[in-house]
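Q: here is my input, please return the structure:
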Amino acid sequence: MVSELRQAATAVRENAHAPYSGFKVGAALRAASGTLYVGCNVENVAYPEGTCAEAGAIAAMVAAGETVLKEVYVIADSPMPVTPCGGCRQKLAEFGAAEVPVIMATLGGEEQHTTIAELLPGTFTVAHMESQG
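A: Sure thing, here's the model as predicted:
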């Protein structure tokens, strides 16, 4: 199943719009239904108005009516596996449980396996917004 995620993330990475940095990123996630959703980074000349690959995949999932992710794969042409930015870590935590696997990879085949909880300890959740009074 990981190979299916890797293939999807690698393929969508080619569609990235990265004319400024040249750093293309692809992401694929599996929703609770088993459906795969993909996203790629989309840069904008007015930094930081672009979007990350993970955010694009999450948006596609939500647009399709799903709100629970079960697996995440992120890939880039980098010397070490690429990690989601801080904002995307919070976005992943919004839709995935702490134990959801996140695989970060290079085009060369190196992979790093982790979980949402390991990427974002002390996650801000809806429980933080509950009133004490």
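Q: make it CA atoms for all contacts and neighbour counts henceforth
A: OK.
Q: in the chain, which residue is closest to the centre?
A: E54 (2.8 Å; C-alpha atoms, centre = their mean).
Q: I116 is in contact with L92, correct?
A: Yes - assessed by C-alpha atoms under 8 Å, L92 is found in contact with I116 at 7.0 Å.
Q: compare neighbour counts for the two and give me the winner.
A: Taking other C-alpha atoms under 10 Å, L92 and I116 do not tie; L92 has more neighbours (27 against 21).
Q: is it true that the more buried one lies in a helix?
A: Yes - assessed by DSSP: H, G, I helix; E, B strand; the rest coil, L92 belongs to a helix.
Q: quick one: distance of stretch 36-51 to the chain centre.
A: Counting by C-alpha atoms, centre = their mean, to the nearest Å, stretch 36-51 is centred 12 Å from the centre of its parent chain.
Q: please generate a structure for the following sequence too, so the two can be compared:
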Amino acid sequence: MTVLDQLFDAARTAMAKTHSPYSKFPVGAAILTEEGKIFTGANIEVVSFPEGWCAETTALSHYVMGGGGRITDICVTAEKLDECTPCGGCRQRLAEFAPADARVHLTDQRGITKTISMAELLPLGFKTEILSQ
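A: Prediction:
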């Protein structure tokens, strides 16, 4: 099994833990670091929309709490939508932690079907470097 197969499996396993009783739209995400660590997340909804959090946000939380590292790959999978991409907010969140050359893998129910870079996913993202000047 390749590392990308493991990443897809991790995202699917995370998706199975979703709490999405309102949208009934399960999503899972997995983040891979250069050191080979995988951090996962599932979408978690609350009745006060949009106060829940997305799978990518949950995975980023685990990534930060787990010590981080250089992100190389991100996999997103959804039960009801092939090649589901992160929402706009999650694109910005991911861009603040992942380099522009990090690979974002989109899937169907069987595996990865398309790979793009973070730069392609969010070509004109807000640049945070200007805030520290």
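Q: was I right to think the residue nearest to the centre of structure 1 contacts V42?
A: No - taking C-alpha under 8 Å as the definition, E54 of structure 1 is not a contact partner of V42, at 10.9 Å.
Q: show the subsequent helix or strand relative to the longest helix along structure 2.
A: Under DSSP state H, the helix in structure 2 containing the largest number of residues is helix 3-15. For helix 3-15 of structure 2, the following helix or strand on the C-terminal side (DSSP states H and E) is strand 27-33.
Q: what about I31 of structure 2, how many residues nearby?
A: Using other C-alpha under 10 Å, I31 of structure 2 has 29 other residues around it.
Q: now do the one 3 residues further on
A: Neighbour count of E34 of structure 2, defined by other C-alpha under 10 Å: 12.
Q: map it across to structure 1 for me.
A: Using TM-score structural alignment as the criterion, the counterpart of E34 of structure 2 in structure 1 is A32.
Q: how near is A102 of structure 2 to Y22 of structure 2?
A: Going from A102 of structure 2 to Y22 of structure 2 by C-alpha to C-alpha, to the nearest Å gives 32 Å.
Q: now swap in L131 of structure 2 and tell me
A: 37 Å.
Q: so which of these two has more stuff around it?
A: Y22 (10 against 6).
Q: can you map out the helices along structure 2?
A: All helices of structure 2, identified by DSSP H, fall at 3-15, 55-65, 88-97, 118-121.
Q: kindly reformat those as CSV containing distance to G111 of structure 2.
A: Supplementary listing: these in CSV, determined by distance: least, C-alpha to C-alpha, whole Å:
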stretch, distance to G111 of structure 2
helix 3-15, 6
helix 55-65, 17
helix 88-97, 21
helix 118-121, 19
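Q: of all those helices, which lies closest to L106 of structure 2?
A: With respect to L106 of structure 2, and counting by C-alpha to C-alpha, the nearest of the helices of structure 2 is helix 3-15 at 9.2 Å.
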